[in-house]
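Asker: Below is the sequence, then the predicted model.
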Amino acid sequence: MRRRVLLLVAATTSLVLVAFLVPLALLVRTVATERAVLAATADAQALTALVAVADPASLAVAVAQVDATSPSQVSVFTADGAVLGAPAPRTPLVELAARGSSASGAVDGGREIVFAVRDPAGRTGVIRTFVTDAALTAGVGRAWLLLAGLGVVLLAVGLLVADRLARRLVRATIDVAAVSHRLARGELDARADPAAPVEVGVVAGALNTLAGRISELLREERETVADLSHRVRTPLTALRLDAEALRQPEDAARIGAGVDAVQRAVSSVIDAARRRATDTAECDAAVVVAERVAFWSVLAEDTERDVRTDLATGPLPVAAGRADLEALVDALLGNVFAHTPDGSAFAVRLGPRPGGGARLLVADAGPGLPAGADVLRRGASGGGSTGLGLDIARRTAEQAGGGLTLGRSPEGGLAVTVNLGPAARP
């Protein structure tokens, strides 16, 4: 951008200088020519009176003095054919003046000016001055050099000013871009300088307004999510009391554990809403996955499902929070129970990932994915559900520096592989 501004200013300034300096240079040459011609004419006219009244000897002395002091060549052709002053041939203009007509014209090497005068005897004489080309252009070269230097100086000054302005404009643009990148990283307190030059300042002001609006919307969203804890507190308390009232301790413990899981899920949503995007989270995947598999194994036993597990003992630190990883495992195992018939077996494997982190595999013996189903798209489902389970798992895996892939299990069902990145080292 800076280079383009400089090129534009250079082209514009050059056109202006050419349009200004070329006519001025021609004018300087014309003025120099006219000045030399006027000086030669004045020298010739000074001899007019002497030719008319002076004797030949005095006229010869006067002509020699004028010729010696004048930058042009001064000659007098007398009526009897003598040439006084600078030697000169009888040119056509001299012959014309001898017949009584004064004239001037350009000849080889310069300009010739002739005047017809009458001597004391009434005969016609001729005063001739010859101005050389060097005299006609005296000082023109130096004046042109000065004009050229002036043009270079003006061009340099214009480029210097344009460079300063372009630097300020480019710097302001870079600052606005840097602020936008900071906002993208979650630094919502970043603001651009609205005093930036011209349109960049308008963009900076609009970006600041947008950042303020984003902060306001996020604050409202966090407050709304925070209200969720108060809204579900009473129903959860009622469920817990009902669970404690059950006669079977095993059922009471299982339902109580479910209520606790709902409470943890709600709390994790609130914490995630309040947590800044730049905050880091980590947990031991081996502990979390083992706990969630144990929780779902009870339901698997009730639905006559065979559970095969191969879980690493750990520790397996990953770049995901405990609540997020629990939600991921619950989403995958919940899909198994929701989309496969009772009695369908499933397997859960957890191991270290090459390069750090962990790899989780959940495979079932169900019917698999419907043909052409895009279940990784948020809200898409091939089984009549909300379509959020796999999307939650995918987003958690990507936020942890990994990813999620779908495949076919050896039993013909669905196999979901989740890669989780390693936790940040202290």
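Answerer: Yes, it's here.
Asker: C-alpha from now on. contacts and neighbour counts both.
Answerer: Noted.
Asker: Next up, the contacts around Thr209.
Answerer: Neighbour list for Thr209: empty [criterion: C-alpha atoms under 8 Å, 6 or more residues apart in numbering].
Asker: In which helix or strand does it reside?
Answerer: Using DSSP states H and E, Thr209 sits in helix 198-244.
Asker: mind listing what's buried in the helix or strand just after that helix?
Answerer: Read in the C-terminal direction, the helix or strand following helix 198-244 is helix 249-274, with elements assigned using DSSP H and E. Residues of helix 249-274 classed as buried by neighbour count (16 or more other C-alpha atoms under 10 Å): 252, 255-256, 258-259, 261, 265-270, 272-274.
Asker: Quick check: Ala103 touching Pro92?
Answerer: No - judged on C-alpha atoms under 8 Å, Ala103 makes no contact with Pro92 at a distance of 10.5 Å.
Asker: More neighbours: which of the two?
Answerer: The residue with more neighbours, out of Ala103 and Pro92 and counting by other C-alpha atoms under 10 Å, is Ala103; that gives 15 against 9.
Asker: And the strands in the stretch 1-150 of the chain, which stretches?
Answerer: Counting by DSSP state E, counting those that start in this stretch, residue ranges of the strands within the stretch 1-150 of the chain are 73-77, 83-85, 103-107, 110-118, 124-132.
Asker: got the angle for the third one vs strand 110-118?
Answerer: Taking axes from the mean of the first three to the mean of the last three C-alpha atoms, to 10 degrees, strand 103-107 and strand 110-118 form an angle of 160 degrees between their directions.
Asker: For strand 103-107, name the packing helices and strands.
Answerer: Contact partners of strand 103-107 among helices and strands, from 3 or more C-alpha pairs under 8 Å, 6 or more residues apart in numbering; DSSP states H and E: helix 92-98, strand 110-118.
Asker: In terms of secondary structure, what does the longest one contact?
Answerer: If you count contacts as 3+ C-alpha pairs under 8 Å, 6+ apart, strand 110-118 packs onto helix 48-53, helix 92-98, strand 103-107, strand 124-132, helix 133-136.
Asker: Please compare the first structure with the one that follows:
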Amino acid sequence: MRRWLALLVAATTSLVLIALLVPMALLIGAVAENGAMSRATAAAESVAVAVGTPDLALAVEQVPRPVTVFLPHETTLGAPAARSDAVRLAATGRSVTAAAPGGREVLVSAQSPDGTAVIRVFVPDAELTQGVRAAWLALLVLGLGLVVLGIVLADRLALAVTRPVDGLARVSHRLAGGDLSARAEPGGPPEVRSVAMALNHLAGRIGDLLAAERESVADLSHRLRTPLTGLRLEAESLRDPEEAGRVQARVDALERAVSAVITEARRRSAGRGPCDAAEVVRERVRFWSVLAEDQGRPVSVSLPDVPAPVAVGGEELAACVDALLGNVFAHTPEGTAMSVRLSPRPSGALLVVEDSGPGFDPGLLERGNSGRGSTGLGLDIARRTAESCGGTLAVTVPDGGGARVEVALTAPQRAPGFPGGHGSAGVSSP
């Protein structure tokens, strides 16, 4: 906008200055020419007064410019000059001006006792345009200065409008990225201030709605867990072991589905601020290591010694790790080895969860599908977590069998000042 406003003002100012300065330049040229011709006419008239008197020669000498007096009977006095057609016309008693080589000539007729004399004063072109070029140059400099001044003032005025608009754009991008604390500072014209206040009101309203959603999710979690616990107790009280196992499996599936729905709702309502991936993964692995020890699962953990900031909220990343580790425990036999690795990268961090179970079904990558492989419902949660920060999810089969899930997380645009390194790399627990 600043550039367009500057171009508009430059074009408008240029048109106005052209309309004013061009006629003024022509007027200056005409005034200079008229002045030179007037001085030459005055000089010729001063000589014409002395025609027919003994002082004619003295009068010619006193004029500071070339003067020629054409006397009757084809005689001349003063500077030599040819008797042109204009001179012969002036000899009839008419005072005229005519063009001559290198300038103009002023011809004034005067009566003498012997007849009509013609006084010729030559005006060179240099005198006709004396001072014109300097005046034109001054007008050109003045016009350019006015154009530059107009552009500078237009840029300042445009900046007063575009700077608040740019601030609104930055705040809207921060809000879109999940930073609900972003607020616009009202400034600029009244219309822009009104937009800034409306955007701030919208941001506050979004925060209120997300807070209400979090409360609803907490209430939903409480209400759904209670009947699921009752169903599990009812399944355990069945006398037929086969029927009890079948009902128990259905209850487990329902519980996983409910957990996924609640986790997804929490992920949407959670903040999108960056977090230290190393700290979050370390804490979640520590939580699951108790169950791994009970089931006799060897767990290999490799975490960096330094913080690994990623553009994902801590709660969101914790839900992703829980989903991936939960899948391993749910879909692989007890005693199956697993590993968790987090590798910092210039673009963020790479989280790898690998197990030596029976493998996975490629259809699990589609939302809503589940199966009996080593991964399951958590893949969709992990994929959404990665994509929320611009990362990717990849599921592969290692050479020795099993499943490997790689979650690439991107770094925040402005990494916060995380504290010093935590933990150690290459830690193994039985």
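Answerer: All right, it came through fine. Because the structure is predicted, anything quoted here is derived from the model rather than measured.
Asker: Once they're superposed, what TM-score comes out?
Answerer: The TM-score (TM-score structural alignment, normalised by the length of the first structure) is 0.68; 386 aligned residues with a C-alpha RMSD of 4.9 Å.
Asker: Off-centre distance for the helix holding Thr209 of the first structure?
Answerer: 34 Å (C-alpha atoms, centre = their mean, to the nearest Å).
Asker: Look up the average distance of that helix to its aligned counterpart in the second structure.
Answerer: Averaged over the aligned pairs, helix 198-244 of the first structure sits 4.9 Å from the second structure after superposition, using mean C-alpha distance after the TM-score superposition for the first structure.
Asker: And for stretch 171-181 of the first structure?
Answerer: When the second structure is superposed, stretch 171-181 of the first structure averages 3.4 Å from its matched positions, counting by mean C-alpha distance after the TM-score superposition for the first structure.
Asker: what does that stretch contact?
Answerer: Looking at what lies outside stretch 171-181 of the first structure - C-alpha under 8 Å, 6+ apart - the contacts are Ala190, Arg191, Ala192, Asp193, Ala196, Pro197, Val200, Val203, Ala204, Leu207.
Asker: and the second one, which of the three is it?
Answerer: The one in question is Arg191 of the first structure. Secondary structure assignment for Arg191 of the first structure (DSSP: H, G, I helix; E, B strand; the rest coil): coil.
Asker: For it, give me its contacts.
Answerer: The neighbourhood of Arg191 of the first structure, defined by C-alpha under 8 Å, 6+ apart, consists of Val179, Leu207, Asn208, Ala211.
Asker: got JSON lines for these, with neighbour count and distance to Ile113 of the first structure too?
Answerer: Written out in JSON lines, the entries for those read as follows (neighbours: other C-alpha atoms under 10 Å; distance: C-alpha to C-alpha, whole Å):
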{"residue": "Val179", "neighbour count": "23", "distance to Ile113 of the first structure": "78"}
{"residue": "Leu207", "neighbour count": "22", "distance to Ile113 of the first structure": "77"}
{"residue": "Asn208", "neighbour count": "22", "distance to Ile113 of the first structure": "79"}
{"residue": "Ala211", "neighbour count": "21", "distance to Ile113 of the first structure": "83"}
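Asker: Tabulate the residues you listed in CSV, adding columns for distance to Ala36 of the first structure.
Answerer: Conversion of the contacts of Arg191 of the first structure to CSV gives the following (distance: C-alpha to C-alpha, whole Å):
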residue, distance to Ala36 of the first structure
Val179, 68
Leu207, 68
Asn208, 70
Ala211, 74
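Asker: Now flag whichever of the buried residues of helix 249-274 of the first structure is closest to Ala400 of the first structure.
Answerer: Ala272 (14.1 Å; C-alpha to C-alpha).
Asker: any idea how far Arg222 of the first structure is from the closest one?
Answerer: Per C-alpha to C-alpha, to the nearest Å, Ala272 of the first structure is found 9 Å from Arg222 of the first structure.
Asker: try Pro422 of the first structure
Answerer: Plainly put, Pro422 of the first structure is 28 Å away from Arg222 of the first structure if you go by C-alpha to C-alpha.
Asker: ok, now Val202 of the first structure?
Answerer: The gap separating Val202 of the first structure from Arg222 of the first structure is 30 Å, by C-alpha to C-alpha.
Asker: Give me the more crowded residue out of the two.
Answerer: For the pair Val202 of the first structure and Arg222, the greater number of neighbours falls to Arg222 (19 against 15), based on other C-alpha under 10 Å.
Asker: list the contacts for the more buried one?
Answerer: Taking C-alpha under 8 Å, 6+ apart as the definition of contact, the neighbours of Arg222 of the first structure are Ile270, Ala273, Arg274.
Asker: The same query, at a cut-off of 6 Å, please.
Answerer: When contacts are counted by C-alpha atoms under 6 Å, 6 or more residues apart in numbering, Arg222 of the first structure is found next to Ala273.
Asker: So what does it match up with in the second structure?
Answerer: Aligned by TM-score structural alignment, Arg222 of the first structure pairs with Arg214 of the second structure.
Asker: ok, now Ala106 of the first structure?
Answerer: So, by TM-score structural alignment, Ala106 of the first structure is matched to Ala99.
Asker: so Glu112 of the first structure sits right up against Arg128, yeah?
Answerer: No - Glu112 of the first structure is not in contact with Arg128 according to C-alpha atoms under 6 Å; the separation is 7.1 Å.
Asker: out of those two, which sits in the more crowded spot?
Answerer: The residue with more neighbours, out of Glu112 of the first structure and Arg128, is Arg128; 30 against 23, by other C-alpha under 10 Å.
Asker: Test my guess that that one contacts Thr78.
Answerer: No - judged on C-alpha under 6 Å, Arg128 of the first structure makes no contact with Thr78 at a distance of 11.0 Å.
Asker: In which helix or strand does the closest residue to Ser370 of the second structure other than its chain neighbours reside?
Answerer: Closest residue to Ser370 of the second structure apart from its sequence neighbours, by C-alpha to C-alpha, 6 or more residues apart in numbering: Gly376 at 5.2 Å. Element membership of Gly376 of the second structure, judged by DSSP H and E, is empty: it is in no helix or strand.
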